[in-house]
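# Pasting a predicted model and its sequence here:
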Amino acid sequence: MKPEAPRTEELPIYESLIRERGDVVEEARVVAEETQHQMSLALAGVASAPQETGAS
């Protein structure tokens, strides 16, 4: 039998890291969803011009 993975409530260091550094996993998920949406639009031929996010 395989042991269950610990739940987030049982990992105080994880909660501490999220408070200190932010939820990187959540941020990556949001960016991935936005990118997927933009690519769907691009493949459908309705995408707008790309926006630059970098500072010059």
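Received it, and whenever you're ready, just let me know what you need.

# C-alpha from now on. contacts and neighbour counts both.
Noted.

# Now for residue 22, how many residues are close by?
Using other CA atoms under 10 Å, residue 22 has 12 other residues around it.

# Identify each buried residue in the helix or strand containing residue 28, please.
Here residue 28 is covered by helix 24-44, with elements defined by DSSP states H and E. Buried positions in helix 24-44, judged by neighbour count with 16 or more other CA atoms under 10 Å: residue 38.

# also this one, for the comparison:
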Amino acid sequence: MSSADRADAPIYDSLVEERGDVPADVRRTAEETLREVGRTLDFDLRGAGVLR
């Protein structure tokens, strides 16, 4: 949610104060998971002879 969207929805600020910024937390967790998966798994199929 952009800051302009938040300005139009004042309830958002009170919910963030109460519950935390759940969408931002989920986004950060998903990004961290994708980075970890990228480091852990190698999807380069060229080395396996699958792709030429």
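Perfect, thanks for sending it. None of these values were measured; they are calculated from a predicted model.

# re earlier: helices or strands next to the helix holding residue 28 of structure 1 in the packing?
The contact analysis (3 or more CA pairs under 8 Å, 6 or more residues apart in numbering; DSSP states H and E) places helix 24-44 of structure 1 against no helix or strand.

# same thing but 10 Å
helix 12-21 (3 or more CA pairs under 10 Å, 6 or more residues apart in numbering; DSSP states H and E).

# report the angle between the axes of the helix it packs on and helix 24-44?
60 degrees (axes from the mean of the first three to the mean of the last three CA atoms, to 10 degrees).

# how much does helix 12-21 of structure 1 stray from structure 2?
Following the fit onto structure 2, the mean deviation recorded for helix 12-21 of structure 1 is 0.7 Å by mean CA distance after the TM-score superposition for structure 1.
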